[in-house]
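Q: pasting a predicted model and its sequence here:
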Amino acid sequence: MAQQVPLDPHSRAENPPSNTANDDGTLELCSDVAYRRLGIVNVVFFGSPGAGDRKWVLIDAGVMGTTGLITRAAEERFGAKSRPAAIVMTHGHFDHVGALEEISDQWEAPVYAHGLERPYLDGSAAYPPPDPSVGGGLMSMLSPLYPRGPVDVSRWLQNLPDDGSVPNMPGWRWLHTPGHTPGHVSFWREADRTIVAGDAFITTRQESAYAVAVQEPEMHGPPMYYTTHWDNARSSVELLASLEPDRVVTGHGPAMQGVQMRDALHRLASNFDRVAVPEGGKYAERPAAERTGGEYRQP
């Protein structure tokens, strides 16, 4: 079974990014990219420190109850009463949209996502049920209790541009990286080879409450219990590995950089079926879309 394979491809980076921690716990990955861990998930801030109102972008929106933490971190980094030019979403799972409805209204900010993710953000569809039988950890076992949505930010919601650009993030492109969800995207900046990967791959074993608490950097596939199309998930990891990134920040786990990170990502891609796909998982045997005769649409 995948969860029993030794962590050979899950190598630690030779050195984590030289993060500078602010007083509020925000970590700076590079001059204009920072992230903050909020419980079990990361939110990412794009923009230079002190950028000011409407001069920065929030990537994902954390778990429920974190609106105040996100706004305070934003003001600490960008200035008092600073609002984003946009909120861009990797996907719409509960731990990435927890503050989205409240914070988009408060900031009056447009929300961008892939068109295939739109139903889970406009109130019209819920995600497929999780698979608590995979991964062998407490987080997996508890997954039936997690909200499946949908949230409704239709007032602010827009599709990401068809040309691959990312609104208000010059030099970045969005890449469709499905598998974990149908409309999952990652963000890529070629100039310094930086990836904001969402949950296409992650750097902690998210199925384990202990691993989530300890946060030792390890390369892993997407969270098993919520991934509903494993063939697509494999292709997405292969795509991101082929970019030869220098640094990555993911939805779960610490940021990683360097040669060992890149090697671990290549090993994950090469050994994906053995180390990431759960043996016997219901979505490993048959993707969610096939189980419902098409795209999953359960209000």
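A: Perfect, I can see it now.
Q: contacts and neighbour counts: CA atoms only from here.
A: Fine.
Q: can you give me the helices for the chain?
A: Ranges of helices in the chain, per DSSP state H, are 67-78, 94-97, 100-107, 138-141, 209-214, 230-242, 259-270, 272-275, 282-285, 288-291.
Q: and of those helices, who's closest to Gly198?
A: For Gly198, the closest of these is helix 94-97, at 9.0 Å, according to CA to CA.
Q: just checking, what packs against that closest one?
A: When contacts are defined as 3 or more CA pairs under 8 Å, 6 or more residues apart in numbering; DSSP states H and E, helix 94-97 packs onto strand 41-46.
Q: tell me which of the helices of the chain lies nearest to Tyr120.
A: Distance to Tyr120, taken as CA to CA, is lowest for helix 94-97 among those, at 10.0 Å.
Q: what are the contacting residues of that closest one?
A: 40-41, 43, 60-64, 89, 146-149, 151 (CA atoms under 8 Å, 6 or more residues apart in numbering).
Q: one more time with 10 Å, if that's ok
A: 38-43, 59-64, 89-91, 100, 103, 121, 127, 146-151, 153, 198-199, 251-252 (CA atoms under 10 Å, 6 or more residues apart in numbering).
Q: likewise stretch 160-176?
A: Taking CA under 10 Å, 6+ apart as the rule, stretch 160-176 contacts 46-47, 54-57, 84-90, 110-116, 182-192, 194-197, 200, 236, 239-240.
Q: which of the residues you listed count as buried?
A: Buried members of the contacts of stretch 160-176, scored by 16 or more other CA atoms under 10 Å, are 46-47, 54-57, 84-90, 110-114, 116, 182-189, 194-197, 200, 236, 240.
Q: residue contacts, Arg193?
A: Leu243, Glu244, Pro245, Asp246, Arg247, Val248.
Q: second structure follows, compare the two:
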Amino acid sequence: MEVKKYTLGQLGTNGYLLMNDEDLVIIDPAGEPNRLIKEIESINIKPKAILLTHAHFDHIGALDALRDEYGVPVYLHANEHEWLENPALNGSKYFPVKEVICQPTDHTLNAGPMSIGDMHFTIIETPGHSPGGVAFVFNEERLIISGDSLFHRGIGRTDLPLGDYDTLIHTIKEQLFHLPDDYVVYPGHGPATTIGDEKKLNPFV
């Protein structure tokens, strides 16, 4: 499986395309829809789904454009189903950006195993940065898409609506840090890292 990272939008949010020979999945279409569509067309594999690590505005800026372009379902944790349509919840109301309002999600993400085509992964609930945050763990490929929970030498902010610092620290220690040290972490912002490096060097945990 190949992972392609794109730094998108005003906040430099990471969006991802994950693909194998048959399947392509979009994770966190953060912005710049025309750029993402151009990339997808060059890959020449039709997307099968859009997965959201959470529903903050900087992770969903291109959501409706890509959903309309490819007619694919959107998956989001139940705790944030209302956020797509609500700028006060998705945070766009509080930043100097156009308010983000998206169509409702199609499906709910639940903790546990999930498959899309020949892609097999595990969903881990990662609340703290937001109440419905999740991470996508690809055990065969030994990688994780962590959203805004764990960063390279950092953690997600907890000063937005319904964020909670203690919950986030518990999430990282009890969920993410139980993964093997060599798992590569692809975060919502900044460069990739590994679980082992963050156990040793992350100043917050």
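A: Structure's in. What do you need? Keep in mind it's a predicted model, so treat the numbers as computed, not measured.
Q: can you tell me which of the contacts of Arg193 of structure 1 lies closest to Tyr225 of structure 1?
A: Val248 (22.5 Å).
Q: show me the contacts for Val41 of structure 1.
A: Going by CA under 10 Å, 6+ apart, Val41 of structure 1 touches 60-63, 95-96, 198-199, 206, 212, 250-254.
Q: and what of Gly149 of structure 1?
A: 92-94, 97-98, 119-128, 298-299.
Q: hang on, the earlier thing: narrow the contacts of stretch 160-176 of structure 1 to those in strands?
A: Of the contacts of stretch 160-176 of structure 1, the ones assigned to strands by DSSP state E are 46, 57, 86-88, 111-113, 185-189, 194-197.
Q: can you tell me what Ala78 of structure 2 aligns to in structure 1?
A: By TM-score structural alignment, Ala78 of structure 2 lines up with Gly115 in structure 1.
Q: Pro178 is in contact with its match, correct?
A: No - Gly115 of structure 1 lies out of contact with Pro178 (CA atoms under 10 Å); the separation is 12.0 Å.
Q: who touches both of those two?
A: His184.
Q: by neighbours, which of the contacts of Arg193 of structure 1 wins?
A: For the contacts of Arg193 of structure 1, counting by other CA atoms under 10 Å, the largest number of neighbours falls to Val248: 24 neighbours.
Q: leaving out the residues flanking it, which one is nearest to the counterpart of Glu41 of structure 2 in structure 1?
A: Aligning on TM-score structural alignment places Glu41 of structure 2 opposite Glu75 in structure 1. Computed as CA to CA, 6 or more residues apart in numbering, the closest residue to Glu75 of structure 1 that is not its neighbour in sequence is Ser82, at 5.7 Å.
Q: so the one you found versus Val88 of structure 1, what's the distance?
A: From Ser82 of structure 1 over to Val88 of structure 1 the distance is 17 Å, taken as CA to CA, to the nearest Å.
Q: next: Ala284 of structure 1.
A: From Ala284 of structure 1 to Val88 of structure 1 the distance is 29 Å (CA to CA).
Q: what residues are up against the residue nearest to the spatial centre of structure 2?
A: The residue lying closest to the centre of structure 2 (CA atoms, centre = their mean) is Thr53, at 3.1 Å. Thr53 of structure 2 sits next to 27-28, 59-60, 75-77, 109, 123-126, 130, 132-136, 145-149, 187-188 when contact means CA under 10 Å, 6+ apart.
Q: one more time with 7 Å, if that's ok
A: Asp28, Gly133, Val134, Ala135, Gly147 (CA atoms under 7 Å, 6 or more residues apart in numbering).
Q: show me what Thr181 of structure 1 aligns to in structure 2.
A: Match for Thr181 of structure 1 (TM-score structural alignment): Ser130.
Q: give me the number of residues near the spatially closest residue to that match that is not a sequence neighbour?
A: Nearest residue to Ser130 of structure 2 in three dimensions, chain neighbours excluded: Gly163, at 5.0 Å (CA to CA, 6+ apart). Residues lying near Gly163 of structure 2 (other CA under 10 Å) number 17.
Q: now swap in the one 4 residues further on and tell me
A: Residues contacting Thr167 of structure 2 under the criterion other CA under 10 Å number 16.
Q: so how far is Asp197 of structure 2 from it?
A: Between Thr167 of structure 2 and Asp197 of structure 2 the computed distance is 21 Å (CA to CA).
Q: what do you get for Arg157 of structure 2?
A: According to CA to CA, Arg157 of structure 2 stands 20 Å off from Asp197 of structure 2.
Q: rewinding a little: list the contacts for the closest residue to the match of Ala78 of structure 2 other than its chain neighbours?
A: The shortest distance from Gly115 of structure 1 to any residue other than its chain neighbours is 5.5 Å, reached at Asn159 (CA to CA, 6+ apart). Contacts for Asn159 of structure 1 (CA under 7 Å, 6+ apart) come out as Tyr112, Ala113, His114, Gly115.
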